[in-house]
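Asker: okay, predicted coordinates and the sequence, questions at the end:
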Amino acid sequence: MNGLKIITHWCPSNILARDSKVKQFALIILNQPIKHLETFNRLWANATFRFCADGGSNRLYDTFKHDSHKLRLYLPDEIRGDLDSLRVDVKEYYESMNVKITRVADQDSTDFDKVIALLKEKEEELGKVFDIVALPALGGRFDQTMQSINVLYSMMHEVERRTILVSDESLTVLMDKGTHHIHCQPEYEGPTCGLIPIGAPATLTTRGLEWNLDHRKCHFGGMVSTSNSIAKDLIEVETDSPIVWTIEIKHSEGKQDDFDESYVEDDDE
């Protein structure tokens, strides 16, 4: 067994596949505008749990408030947070639809953290672990963006779980030190990608990129591999320090604002 290389395999874009067999995940809606409905529809349909972190419930409500039928289709399983952002009209609506709303006053954790704690409560009941997909997780206030990245680091050693941040344009994950194979699906992602050493410098070797790195030390203030591009469907990465992998989402032209009701099951039918 000595010298055996352990390879960690990734395929983050499985969460966007309509008939995906990816490990079950919880969708956590954060407090940023929901802009690409095609992506949102797919994530909603594929998720096992759908939670709103405090002000994320405002964003979900505002996305569909002009159509009562669609608004009724998109009901979260629970809203949790310190509830300092939850609007009165939104609270009243979801209460009228029997959505559970839970206030957690702890100010040493973010609303994102509070919903992760909620998921872990569900996992303890069910005896299984779910991946986490957060949307929209990057953009808006810079401190909130960095807190989302911090969540990736805090979850890094939960080896049974993958945590994926979804923004308007990208899928983002954190890969620990070691060897990784990223299985890309051009139907859903790419070609633009990046490898970003947030937290500590990283020495990187890659294969399958347009501009590969060969034992290249990357760090802020020096070289950072942004605006790279995938050249193959299999990307190989070797790193001596945790590294953020991000790749653009491929939106269907003219469909990013479309609503496809076939993605959503109506529980009343």
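Answerer: Received, thanks. These numbers were taken from a predicted model, which means no experiment stands behind them.
Asker: going forward, measure contacts and count neighbours with C-alpha atoms only.
Answerer: Fine.
Asker: next, count neighbours for residue 126.
Answerer: Residue 126 has 9 neighbouring residues, counting by other C-alpha atoms under 10 Å.
Asker: ok, it to residue 28 distance?
Answerer: Distance, residue 126 to residue 28, using C-alpha to C-alpha, to the nearest Å: 18 Å.
Asker: how about residue 120?
Answerer: From residue 120 across to residue 28, the span is 13 Å (C-alpha to C-alpha).
Asker: the more surrounded of the two?
Answerer: More crowded of residue 120 and residue 28, by other C-alpha under 10 Å: residue 28, with 26 against 16.
Asker: pull out the buried residues from the strand or helix carrying the more buried one.
Answerer: Using DSSP states H and E, residue 28 falls within strand 25-29. Judged by neighbour count (16 or more other C-alpha atoms under 10 Å), strand 25-29 contains these buried residues: 25, 26, 27, 28, 29.
Asker: chain center to that strand, what's the gap?
Answerer: Centroid separation between strand 25-29 and its chain, computed with C-alpha atoms, centre = their mean, to the nearest Å, is 8 Å.
Asker: neighbours around residue 103, how many?
Answerer: Neighbours of residue 103 using other C-alpha under 10 Å come to 14.
Asker: for it, give me its contacts.
Answerer: 80, 81, 82, 83 (C-alpha atoms under 8 Å, 6 or more residues apart in numbering).
Asker: another one to put next to it:
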Amino acid sequence: MTNITTWTCAELLRGESSKPYALIVVNQPTRKDLLDKAWKAATTKLCADGGANRLYDVDNDKIYLPDIIKGDFDSIREDVRSYYTSRGVKVIQDKDEYSTDLMKCIAEVPEDYSLVLLGGLSGRVDQTVHTMSLLHKLHREVYVLDGESFAWLLREIDHHTMGQTCGILPVGIDSARVKTKWLKWDTDKPVLWTCEIRPL
């Protein structure tokens, strides 16, 4: 009998958690409502370099302080860095040229934590592809919340929180076998899944 693991975004979108989540804010525009829910669900919170700018700019009431800001610091604004440093946030500059700011943040997260990336599916194409590649390479639960989209490496589907549109993308493999059931056009192959988020 096959051991099936179900990954669902339902508790994340309710701002709840039954396991440890690490939220990583990346340097892309973010929705305040998604930030609010993901922040409540997360055990630890990080900003990947310019992600600190995004958090600072969307957090009008200045109620959110990340645990760590990490990156090569080619993007973080000086006023943002000073603000978070003055409030005791751990700020780590890592100039390693062989890892992205996102990878640097992931290195700070315990292996038994699930990852929630806030942003990562819009903006520069190379950054979007990098995010999708990480979903494929990391042997852990990774969710990406970005604007109207939500993505993870497909295991099982949660129909309660998904909208009407979806996409299936073969990433990091030469060929794919996808199997779907009850979609308008079903298929039978393992791939990356993206979907629209229902209104919160």
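Answerer: Perfect, I can see it now. Model, not experiment: these values are computed from the prediction.
Asker: make CSV from the contacts of residue 103 of the first structure and add secondary structure and neighbour count to it.
Answerer: Below are the contacts of residue 103 of the first structure laid out as CSV (DSSP: H, G, I helix; E, B strand; the rest coil; neighbours: other C-alpha atoms under 10 Å):
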residue, secondary structure, neighbour count
80, strand, 26
81, strand, 27
82, coil, 19
83, coil, 19
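Asker: which non-adjacent residue is nearest residue 91 of the second structure?
Answerer: residue 69 (4.8 Å; C-alpha to C-alpha, 6 or more residues apart in numbering).
Asker: okay, and the aligned residue in the first structure for the one you found sits in which element?
Answerer: The alignment partner of residue 69 of the second structure in the first structure, by TM-score structural alignment, is residue 79. Taking DSSP H and E as the criterion, the element that holds residue 79 of the first structure is strand 78-81.
Asker: residue 117 of the second structure touches residue 143, doesn't it?
Answerer: Yes. Counting by C-alpha atoms under 8 Å, residue 143 is a contact partner of residue 117 of the second structure at 6.1 Å.
Asker: returning to that earlier point: nearest to residue 74 of the first structure among the contacts of residue 103 of the first structure?
Answerer: residue 80 (16.4 Å; C-alpha to C-alpha).
Asker: what segments of the stretch 101-250 of the first structure are strands?
Answerer: 131-135, 163-166, 170-175, 178-183, 189-196, 202-207, 216-218, 225-229, 234-239, 243-249 (DSSP state E, counting those that start in this stretch).
Asker: now distance to residue 17 of the first structure and mean neighbour count too, for those, in TSV please.
Answerer: Output for these, formatted as TSV (distance: least, C-alpha to C-alpha, whole Å; neighbours: other C-alpha atoms under 10 Å):
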stretch	distance to residue 17 of the first structure	mean neighbour count
strand 131-135	14	22
strand 163-166	14	23
strand 170-175	13	23
strand 178-183	14	18
strand 189-196	11	21
strand 202-207	25	20
strand 216-218	32	18
strand 225-229	21	17
strand 234-239	18	21
strand 243-249	12	23
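Asker: out of the ones you listed, the one nearest residue 57 of the first structure is which?
Answerer: Per C-alpha to C-alpha, nearest to residue 57 of the first structure of the strands of the stretch 101-250 of the first structure: strand 131-135, 11.9 Å.
Asker: which stretches in the stretch 51-200 of the first structure count as helices?
Answerer: 56-64, 68-73, 88-96, 111-126, 142-154 (DSSP state H, counting those that start in this stretch).
Asker: quick one: which of those is nearest residue 34 of the first structure?
Answerer: Closest among those, once you apply C-alpha to C-alpha, is helix 56-64, at 6.6 Å.
Asker: how close does the strand holding residue 79 of the first structure sit to the second structure?
Answerer: When the second structure is overlaid, strand 78-81 of the first structure sits 0.6 Å from its aligned residues on average, using mean C-alpha distance after the TM-score superposition for the first structure.
Asker: run through who's touching that strand.
Answerer: 50-54, 57, 99-105, 110-112, 114-115, 118.
Asker: over to stretch 26-38 of the first structure?
Answerer: By C-alpha under 8 Å, 6+ apart, stretch 26-38 of the first structure touches 40, 43-44, 47-60, 63, 112, 115, 119, 130-137, 139-140, 168, 251, 255-260.
Asker: now the buried members of these.
Answerer: 40, 43-44, 47, 49-60, 63, 112, 115, 119, 130-137, 139, 168, 251, 256.
Asker: could you measure from the match of residue 69 of the second structure over to residue 87 of the first structure?
Answerer: In terms of C-alpha to C-alpha, residue 79 of the first structure sits 12 Å off from residue 87 of the first structure.
Asker: related to what we said a few turns ago, which of the helices of the stretch 51-200 of the first structure is buried the deepest?
Answerer: helix 56-64 (a mean of 21; mean count of other C-alpha atoms under 10 Å).
Asker: so what's the counterpart of residue 168 of the first structure in the second structure up against?
Answerer: Superposed on the second structure with TM-score structural alignment, residue 168 of the first structure falls opposite residue 147. Applying C-alpha under 8 Å, 6+ apart, we find residue 147 of the second structure in contact with 29, 30, 31, 119.
Asker: hmm, which two among these are most spread apart?
Answerer: Maximum distance among the contacts of residue 147 of the second structure (C-alpha to C-alpha): 9.0 Å, for 31 and 119.
Asker: need the overlap of contacts for those two.
Answerer: Common neighbours of residue 31 of the second structure and residue 119 (C-alpha under 8 Å, 6+ apart) are 146, 147.
Asker: of the helices of the stretch 51-200 of the first structure, which is nearest residue 172 of the first structure?
Answerer: Ranked by C-alpha to C-alpha, the member of those that lies closest to residue 172 of the first structure is helix 142-154, at 8.9 Å.
Asker: quick one: that closest one to the second structure mean distance?
Answerer: Mean deviation for helix 142-154 of the first structure: 1.0 Å (mean C-alpha distance after the TM-score superposition for the first structure).
Asker: which other helices and strands does that helix contact?
Answerer: When contacts are defined as 3 or more C-alpha pairs under 8 Å, 6 or more residues apart in numbering; DSSP states H and E, helix 142-154 of the first structure packs onto strand 163-166, strand 170-175.
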